[in-house]
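In: give me coordinates for this.
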Amino acid sequence: MLSLRETIVDPTTLEYLGSRLASRQWTGFLGALAREFSDQLPEADLRALMHRVGARFASESALADCQSLDDVQFAMSKIWMAQDWGWVTVHEHDDSLHISHHCSPLSAAFGQQASPWMAAFLEGAYQRWFEQLGAGKSLSVKQAGEPDAVGCVEFRLGR
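Out: The predicted structure is shown next:
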């Protein structure tokens, strides 16, 4: 089965679908906020800020008890879906976990100009959740790709 990334879809359709991920009520404000942030702070500082905000979000949105990787995926997805923030899939590889966040509203809310730093929010949330699950500080979540047109972004948990 082809994934959305492998499927040939008209770019206009993808742009439309991506724009529908954030409430119009907030997009003007959040876009202006993102532009002001970008004008005032270096990218590394913005990534660090968003990472901390994501960690705070995860601390305030504790996961349900998890006994398996499927439980982890379900618990995380349940939190994201309750917020209309998409869902997550987690796949185990030999030396890492691959985390795919689907349909995040970040690009639609902040605009593409915030792409270099906005996904650090998700990175921080996943880092905190995996720490709460016992991953320890030696394992870290790192963004593994840029968000696509419909808000999908990849992360990796490993050493």
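
In: going forward, measure contacts and count neighbours with C-alpha atoms only.
Out: OK.

In: which parts of the chain are helices?
Out: With DSSP state H applied, the chain shows helices at 11-19, 24-40, 43-60, 69-82, 106-110, 115-118, 120-132, listed in chain order.

In: now the angle between helix 24-40 and the first one, please.
Out: Computed with axes from the mean of the first three to the mean of the last three Cα atoms, to 10 degrees, the direction of helix 11-19 lies at 90 degrees from that of helix 24-40.

In: next, format the helices of the chain as CSV and append mean neighbour count.
Out: CSV is the format used below for those (neighbours: other Cα atoms under 10 Å):
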stretch, mean neighbour count
helix 11-19, 14
helix 24-40, 14
helix 43-60, 18
helix 69-82, 17
helix 106-110, 25
helix 115-118, 19
helix 120-132, 23
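
In: dump those helices to JSON lines, plus distance to residue 146.
Out: What follows is the helices of the chain, written out as JSON lines (distance: least, Cα to Cα, whole Å):
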{"stretch": "helix 11-19", "distance to residue 146": "14"}
{"stretch": "helix 24-40", "distance to residue 146": "17"}
{"stretch": "helix 43-60", "distance to residue 146": "13"}
{"stretch": "helix 69-82", "distance to residue 146": "19"}
{"stretch": "helix 106-110", "distance to residue 146": "10"}
{"stretch": "helix 115-118", "distance to residue 146": "7"}
{"stretch": "helix 120-132", "distance to residue 146": "11"}
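
In: another one to check against the first:
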Amino acid sequence: MQDEHTATLLDYYTRHQPSTQWRGFLTALAEEFETQLDTSQLRVLMARIGARFATNYPAGECATLDDLASFLNSIWSELDWGFVRLAEKDEFLSIEHCCAPLAAFGERAAPWTAAFLEGAYQHWLHELGAGSLALQQYESSSAHAYEFRLLNAR
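Out: Coordinates of the predicted model:
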């Protein structure tokens, strides 16, 4: 028997197969990047690319977490980039992004590719007024998800 999360992932993968046409190119690009920059520099670069990407999709009016989730999911769905779940916790806001096609960069690029999402989310959250809060990536409990937490920047 599948849990709801697994069923959602399998449904998503069934409807949105990742394109293989870019994998060889993206893997070669990632390998070249790694010869020029270290992991921390690559994370900064990818975060900047994510923020630049986000400028093409202004957040507009998001008064509630449901509004924000709808806004984010409309973008990712339109681009076949997975989906996001938001969860308000006592000390942070959890952003879990599932099924992003970042694996196309190759397994070695995993330590830095998710910074693209981090940069995009940081941009949107800053645009919505969370400028004094910091977004950080955390280890996700799912192999198909990236988790980010919005925390007080102390």
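
In: give me the TM-score for this pair.
Out: The pair, once superposed, lands on a TM-score of 0.85 when counted by TM-score structural alignment, normalised by the length of the second structure; 143 aligned residues with a Cα RMSD of 2.0 Å.

In: before we move on, back to that, closest to residue 139 of the first structure out of the helices of the first structure?
Out: Proximity to residue 139 of the first structure (Cα to Cα) singles out helix 120-132 among the helices of the first structure, at 8.4 Å.

In: that closest one maps to which residues in the second structure?
Out: Mapped onto the second structure using TM-score structural alignment, helix 120-132 of the first structure covers residues 115-127.

In: geometric centre of the second structure: which residue is closest?
Out: residue 117 (3.1 Å; Cα atoms, centre = their mean).

In: against residue 97 of the second structure, how distant is that residue?
Out: As judged by Cα to Cα, to the nearest Å, residue 117 of the second structure and residue 97 of the second structure stand 8 Å apart.

In: what's the answer for residue 142 of the second structure, then?
Out: Per Cα to Cα, residue 142 of the second structure is found 10 Å from residue 97 of the second structure.

In: then residue 39 of the second structure?
Out: Plainly put, residue 39 of the second structure is 21 Å away from residue 97 of the second structure if you go by Cα to Cα.

In: go on, residue 140 of the second structure?
Out: Distance from residue 140 of the second structure to residue 97 of the second structure, by Cα to Cα: 10 Å.

In: who touches both of the two?
Out: Common contact partners of residue 140 of the second structure and residue 97 (Cα atoms under 8 Å, 6 or more residues apart in numbering): 146, 147.

In: the more surrounded of those two?
Out: residue 97 (23 against 14; other Cα atoms under 10 Å).

In: quick one: contacts for the residue lying closest to residue 70 of the first structure once chain neighbours are set aside?
Out: Leaving out its chain neighbours, the residue that sits closest to residue 70 of the first structure by Cα to Cα, 6 or more residues apart in numbering is residue 90, at 8.0 Å. Residue 90 of the first structure makes contact with 69, 70, 73, 97, 98, 99, 100, according to Cα under 8 Å, 6+ apart.

In: residue in the second structure matching the last one?
Out: Residue-level alignment of residue 100 of the first structure against the second structure, with TM-score structural alignment as criterion, gives residue 96.

In: I'd say that match and residue 73 touch.
Out: No - the pair residue 96 of the second structure / residue 73 is not scored as a contact, 11.4 Å apart, by Cα atoms under 8 Å.

In: which residues are in contact with each of these two?
Out: Going by Cα under 8 Å, 6+ apart, residues that sit against residue 96 of the second structure and also against residue 73 are residue 84.

In: about what we covered before: and the residue nearest to the centre of the second structure, what does it touch?
Out: Residue 117 of the second structure makes contact with 47, 50 under the criterion Cα under 8 Å, 6+ apart.

In: look up how far residue 3 of the second structure lies from it.
Out: In terms of Cα to Cα, residue 117 of the second structure sits 26 Å off from residue 3 of the second structure.

In: ok, back up a step: of all the contacts of residue 90 of the first structure, which comes closest to residue 37 of the first structure?
Out: residue 100 (26.3 Å).

In: so for the top strand by length along the second structure, what gets flagged as buried?
Out: Identified as the longest strand of the second structure according to DSSP state E is strand 145-152. For strand 145-152 of the second structure, the neighbour count (16 or more other Cα atoms under 10 Å) marks 145, 146, 147, 148, 149, 150, 151 as buried.

In: redo the residues you listed as CSV? Include distance to residue 10 of the second structure.
Out: Converted to CSV, those look like this (distance: Cα to Cα, whole Å):
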residue, distance to residue 10 of the second structure
145, 13
146, 17
147, 19
148, 22
149, 25
150, 28
151, 31
